[in-house]
Each structure stands twice: as structure tokens, then as C-alpha cells.
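Visitor: Could you look at this predicted model? Sequence included:
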Amino acid sequence: MTSPDFSIKPPSVEEQADALEAGRLLFAGECKFFYAAQRLDQLPEPDLPEIAFAGRSNVGKSSLINALTGHKALARASSEPGRTKQLNFFALADRLTLVDMPGYGYAKAAKEVKEDWQGLMFDFLRGRPTLRRVVLLLDARVEIKQNDVEAMKLLNRAAVIFQLVLTKCDAPKPPKLAAKLAEVEGLAKLYAAAFPVVAATSSGTGFGIPELRASLAELAL
């Protein structure tokens, strides 16, 4: 697999400010649910650039999507983690589509549910022409799980650019957060498809949310 070209010179202060404002304006636009699919033959026709959000069950995926879009309940967590299998599509300002993927790694989920998730995820990722990036969430409070590593390998095999994003970064003390960030940055270097910038966020405090918005806004129409 050919590695993506990420050799971009660091932006100036003015460029950073412009990017933050572009991200703020985009994610302040109307965001609404418009489609759900449980099988590949149910997917909506490819249209706007898509960003998919993936991660272990209870990693804070719904909370991050809500924080990015400024909604309290746009994305909702399942009452039975690990059992939701559908892909939920949200249109953002008619410029970008956000895709909320099923969570993985829930210990009590049935084997067939886990297998269905892996098959659905991989087939969607490798075959979706409008998919621009996968945001793969990792909980800053806990160690990296084997199924997180497997998800990274799956994404790498699918040749889809993915960005590692730490959630719940308000919980660890600064030294532990710095160590976790360094660990995850090291992981990103192992995969050709990994976006080089690891984002640290907190949906509760808003930490890192403007910067992530700015990064994702670069993919919009």
C-alpha cells in the first residue's frame, strides 16, 4: 500500500486561526440524521465527502459527535452496547456526511454480532468511494486493547486514512495524559494509513474540539 503524502509544512499563526474559524463555521451549520443502514445493500448513494467515527463500545463516540456539532443528543448511545449494528448517517451543512459506526469490543456481545460488525465495517470501509477519513477513538483513561489494535490493522488493510483521537482527556493527570499521547503517537507511526496528527479531546470540557473541527473541515466541500 502506498503511504499517503502527509509532508505539509506547519501552518502559520494566521493560517491556524483561519482553520479554526472554518471548522467552527462548518460545525455550527445544520446537522441532521438522514439515513441508517444495517447491510451494504442498504447504503445511501455516495454523495458528500464522508467521515466515519469508530471505536470500542463506551469510548465516547456519540458524545464526541455531539460535541463537534454542538448538539446534546444528535447521536445516541445504544442502551445495549455492542449490539447496535447499523451505520447512521448525518448531513452537516450540505458539505459533509458524518457516519456513526457501531461500537466494537463489548465483552457480552454475542460472537455473531462481533463477526457481523467486522464484516460490515471492513466491507463499508474498503468499498465506499466518498469516505475521506475514519476517526478511530481511544479512551485516554485505559490501556490500548487488542481489539483497538485489530481495528487499526483492519483500517490499514482497507487502505483508508484513519486518525487516532483520544477521548475523555479531562480525566487523566497531565503526566499520564502526556504519556498516553506519546504512546498513541507511536502507534500511529506503525501504519501507513494513519494520519500523523493524534488528537486529544474531551467532550465534557470542549478540550481539543475546535482543533479537531478544523482538521475535519479540510475534508468538506
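Guide: Yep, it's here.
Visitor: C-alpha from now on. contacts and neighbour counts both.
Guide: OK.
Visitor: Now for residue 187, which secondary structure element holds it?
Guide: helix 174-188 (DSSP states H and E).
Visitor: Hmm, I typed the wrong one, I wanted residue 91.
Guide: strand 87-92.
Visitor: So which bits of that strand are buried?
Guide: For strand 87-92, burial by neighbour count (16 or more other C-alpha atoms under 10 Å) applies to 87-92.
Visitor: this is the comparison structure:
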Amino acid sequence: MDQTTQLNALEAECELFASQCKDASPVKPRIAAWGLVKAGKSSLLNMLSGHASEEHFLTGDVRITRMNQTLELDDYVLVDTPGLGYDKDDTQQAEQGLDTADVVLFVHAPPGELDQEEVSLLDQLRNAYGQDVGERVVLVISQLDKLQDADLATVQGTIERQALIHLGTAPECFVISNTRFKSGVEKNKQGLCEKSGIPQLALHLKALSNNLTHSLVNARKQRQARRTQALCERIDAAIAQEIKLIAQITEPYVVKAEAFIEQLDGARRTFKTHTTDMQNARTKLDSLK
């Protein structure tokens, strides 16, 4: 990305942030599902919102969510974000969802631990929420049916260690199965629903949102202050880079101009000397008359 493109992107980001700060935020906490493409975010939000059979957040074999979508429930507002890492526009939408989220469901689909891109997202969450990151981020390992219990325990342990390293704290972690919960709902089997992990996560989010309600305005102000500082630092860095670039572009011409001025000064001194000599010679000639 060239300098002009970077400056335009930074300007657009600042304008968006300013508009977000002006908008009246909902009284209820905003809970955003965040993660890579096909991690099961939309399906999870359908299960949490009572749309196990009739989807509110569309799902499919290919990526469906390309814009942030919201759904207001009794205790909080759910935000479905596009999968990160697919393309620039999707990632930008997802990051806008993060900007206004009070809680993030960080959704990971096995097999395996968090990859480098997901680890970078954890770092981003730590910067966004500061010392509150422990209660503002909830780890969700989806698609538990794809792993044996021993493998699942290993994956969960590794992911929790990664979160501890990159978040600086150990957030709550839930292992869930959207398909198991949906099957339990459709077959009216409460035991199957309980084994999906979804009810336990729903209870945690309800308690978390109730605890956050009283401190929501102050927490949002603190998050906005951190974001403002980060943007100001990026603007200062961009200005410094622009000044450096201008200096690099103009330096050859400055050197040439300085050399040209020196030549002019030299010619002026030489001309003055020659003029003085000629005037002296003229004076001598005049004295001979």
C-alpha cells in the first residue's frame, strides 16, 4: 500500500470512528461474534437467539455474512460479523463490529490450535479492551462433535494457554456444538441441548450483560479514549513519514540549489574584483590626461 492510499485509509477510519462516537449507543451491551471464515459464528448466534430452526443470521456452505448484522434480545444485542481473513472489505466490516462491541465471542473451529492470524486477533482485542479484556472476551470452541474427548481437551488446553499469553489473562472458555443443540431443539431432547454447551454459554452471557449494564457508559468512554489515542499516534506517525518523504524528494533539488547559489556568489565576488580592478585602471588612465 503506497503512502497516499495509507493516508486515505487512515482518514476514512478517523471519520468512521468520529461518526461512531456521535451515534447514540444502545443501552444494552453489544455482543459480537468474531473469528475466521466458517468458524460457526452465525450458527452460534442463531442458537443463542432462539433461531435454531428458522435462521435469523443466514448460514451456508460458502461465506454468507459480508456486512455486520444485529439482533436485539431481552438482555443484549447480538452482532454477527463477516469472517476475518477472507478479504479486505470483510475484515474492515468485522473490525467495525469490534469497535462498537462491549463483549466479543471469539469463535474458533477445530481441528488444531489458534493459527497466527487468530493470535494476531487476540493481540488486537487486548489493545481494544485494555485491562478489561478478561471479562470482555469469551472464547468459544465450536464444532465439538468433530473431535474425540482427548483431542478436544488438548486443543482447549492449548488455546487457553495461547489466550493467556496474548491477552494477559485467562477468559472464560466454552466448548459448544451448534448441530447438537439444533438437533436437541428439533427433537425436543433437553439432554441433547445441555450437552451442546449452548445453554451454559447463554447463562454466562446473561450474567455478564447484567453485570456490565451499570458500567457500560464509562467502559465505552474508556474504550473510545484508547482508540482515540491509538489513532492520534498513527496520525502523528503518518505526518512524520510524510515530512520524511517530502525531504527525500526535495533533497536533490536543495543540494543543486545550494550549489547554484554558491556559484552565483562566486561569480558575484569575481565580478566585483574585476570591476574594482577596471575602475582602478580607469583612474590611472584618467590621471595621465
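Guide: Great, that's in hand. Keep in mind the model is a prediction, meaning the values are calculated, not measured.
Visitor: Structure 1: matching residues for the helix or strand where residue 244 of structure 2 lies?
Guide: Following DSSP H and E, one finds residue 244 of structure 2 within helix 216-287. On structure 1, no counterpart of helix 216-287 of structure 2 exists by TM-score structural alignment.
Visitor: That helix packs against which elements?
Guide: In terms of contacts (3 or more C-alpha pairs under 8 Å, 6 or more residues apart in numbering; DSSP states H and E), helix 216-287 of structure 2 is packed against helix 3-22, helix 116-129.
Visitor: repeat that for 10 Å
Guide: helix 3-22, helix 88-99, helix 116-129 (3 or more C-alpha pairs under 10 Å, 6 or more residues apart in numbering; DSSP states H and E).
Visitor: which one's the longest strand in structure 1?
Guide: Across structure 1, the longest stretch assigned as strand under DSSP state E is strand 131-139.
Visitor: how much does that one deviate in direction from helix 174-188?
Guide: If you take axes from the mean of the first three to the mean of the last three C-alpha atoms, to 10 degrees, strand 131-139 of structure 1 sits at 140 degrees to helix 174-188.
Visitor: residues contacting residue 68 of structure 2?
Guide: When contacts are counted by C-alpha atoms under 10 Å, 6 or more residues apart in numbering, residue 68 of structure 2 touches 32, 79-82, 90, 93-97.
Visitor: at 8 Å what do you get?
Guide: The contact partners of residue 68 of structure 2, by C-alpha atoms under 8 Å, 6 or more residues apart in numbering, come to 79-82, 93-94, 97.
Visitor: between these, which is closest to residue 247 of structure 2?
Guide: residue 93 (36.1 Å; C-alpha to C-alpha).
Visitor: Export the helices and strands packed on helix 216-287 of structure 2 to TSV and append columns for distance to residue 235 of structure 2.
Guide: What follows is these, written out as TSV (distance: least, C-alpha to C-alpha, whole Å):
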stretch	distance to residue 235 of structure 2
helix 3-22	8
helix 88-99	18
helix 116-129	17
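Visitor: so which of these gets nearest residue 56 of structure 2?
Guide: With C-alpha to C-alpha, the closest approach to residue 56 of structure 2 among those belongs to helix 88-99: 17.8 Å.
Visitor: quick one: buried residues of the closest one?
Guide: 90-99.
Visitor: now do stretch 135-153 of structure 1
Guide: By 16+ other C-alpha under 10 Å, the buried positions in stretch 135-153 of structure 1 come out as 135-141, 148, 151-152.
Visitor: mind listing what the most centrally placed residue in structure 1 touches?
Guide: By C-alpha atoms, centre = their mean, structure 1 has its centre lying nearest to residue 135, at 2.1 Å. Applying C-alpha under 8 Å, 6+ apart, we find residue 135 of structure 1 in contact with 51-54, 162-165.
Visitor: And it? What does it align with in structure 2?
Guide: In structure 2, the residue paired with residue 135 of structure 1 is residue 105, using TM-score structural alignment.
Visitor: go on, residue 177 of structure 1?
Guide: That one, residue 177 of structure 1, aligns with residue 152 by TM-score structural alignment.
Visitor: How about residue 145 of structure 1?
Guide: Checking TM-score structural alignment: residue 145 of structure 1 goes with residue 115.
Visitor: can you check residue 60 of structure 1 too?
Guide: If you follow residue 60 of structure 1 across to structure 2 using TM-score structural alignment, you land on residue 40.
Visitor: wait, doesn't its match sit right on residue 110?
Guide: No: judged on C-alpha atoms under 8 Å, residue 40 of structure 2 makes no contact with residue 110 at a distance of 10.6 Å.
Visitor: intersection of neighbour lists for these two?
Guide: With C-alpha under 8 Å, 6+ apart, residue 40 of structure 2 and residue 110 have common neighbours 142-143.
Visitor: How many residues are close by the spatially closest residue to residue 242 of structure 2 that is not a sequence neighbour?
Guide: Spatial nearest neighbour of residue 242 of structure 2, excluding adjacent residues (C-alpha to C-alpha, 6 or more residues apart in numbering): residue 3 at 7.9 Å. The tally of other residues near residue 3 of structure 2 (other C-alpha atoms under 10 Å) stands at 12.
Visitor: now the one 10 residues further on
Guide: The local packing of residue 13 of structure 2 (other C-alpha under 10 Å) involves 15 other residues.
Visitor: And for residue 51 of structure 1?
Guide: 23.
Visitor: got a list of what whatever residue of structure 2 lines up with residue 51 of structure 1 touches?
Guide: Correspondence of residue 51 of structure 1 to structure 2, assessed by TM-score structural alignment: residue 31. By C-alpha under 8 Å, 6+ apart, residue 31 of structure 2 lies in contact with 76-79, 101-105.
Visitor: repeat that with 7 Å
Guide: Residue 31 of structure 2 is in contact with 76-79, 101-104, counting by C-alpha atoms under 7 Å, 6 or more residues apart in numbering.
Visitor: circling back: out of everything not next to it in sequence, what's closest to the match of residue 177 of structure 1?
Guide: Nearest residue to residue 152 of structure 2, sequence neighbours excluded (C-alpha to C-alpha, 6+ apart): residue 144, at 7.2 Å.
Visitor: Many thanks, have a good one.
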